[in-house]
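Participant: Show me how the following folds:
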Amino acid sequence: MTYDSQKRATAAYRKRSVKQLVIRFYPNENDENMYAWLKEQDNTTEYIKSLIRKDMHNERELP
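Facilitator: The predicted model follows:
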């Protein structure tokens, strides 16, 4: 059982510490294809983070 005080503390922590982004996909063919691909992934958050890590790694390797 989760108490109201714990819910408030968790919400306060998230507001203070957790960063969040929103991605919007519009009803056009390119965005719809990307959205469908993303939804097929087992863990969309980890998938996006892995793409960012790869991109960051590739940026470091460039002269």
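Participant: From now on I want contacts and neighbour counts done on CA atoms only, so please keep to that.
Facilitator: Fine.
Participant: Who are the packing partners of the helix or strand containing Arg53?
Facilitator: Under the criterion of DSSP states H and E, Arg53 resides in helix 44-61. With contacts defined as 3 or more C-alpha pairs under 8 Å, 6 or more residues apart in numbering; DSSP states H and E, helix 44-61 has no helix or strand neighbours.
Participant: Could you also give me the structure for this second sequence? I'd like to compare it with the first:
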Amino acid sequence: MLRENEVAEVLQRWESMMNKTDKEKAPLIQHFEEERKKSNQHDEKIHQPVSHLPLNFVLSLSIRVL
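Facilitator: Sure thing, here's the model as predicted:
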């Protein structure tokens, strides 16, 4: 979720980008794509199942819950 100040910042950048030439836009677009990829990778890490954890650790957690 974006905060109000983040939304305002994005809108300001969008407006300033609309006035730029294609040559000026290229690095900005590239930076945006890189940040989007980082964000997607972070989301994937959050939603990964616990299957990457050692089985003994997962079982010990299960036993503690029971």
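Participant: TM value for the aligned chains?
Facilitator: The TM-score (TM-score structural alignment, normalised by the length of structure 1) is 0.36; 33 aligned residues with a C-alpha RMSD of 3.0 Å.
Participant: for stretch 15-28 of structure 2, how far is the first residue from the last?
Facilitator: 13 Å (C-alpha to C-alpha, to the nearest Å).
Participant: from the middle of its chain, how far away would that stretch be?
Facilitator: 23 Å (C-alpha atoms, centre = their mean, to the nearest Å).
Participant: quick one, longest helix in structure 2?
Facilitator: Criterion DSSP state H: the longest helix present in structure 2 is helix 22-47.
Participant: Pick out the residue closest to the middle of structure 2.
Facilitator: In structure 2, the centroid-proximal residue (C-alpha atoms, centre = their mean) is Ser39; its distance is 1.5 Å.
Participant: From Lys25 of structure 2, how far off is it?
Facilitator: 21 Å.
Participant: try Glu9 of structure 2
Facilitator: Relative to Lys25 of structure 2, and taking C-alpha to C-alpha, Glu9 of structure 2 is found at 17 Å.
Participant: Next: Lys45 of structure 2.
Facilitator: Taking C-alpha to C-alpha, one finds Lys45 of structure 2 at 30 Å from Lys25 of structure 2.
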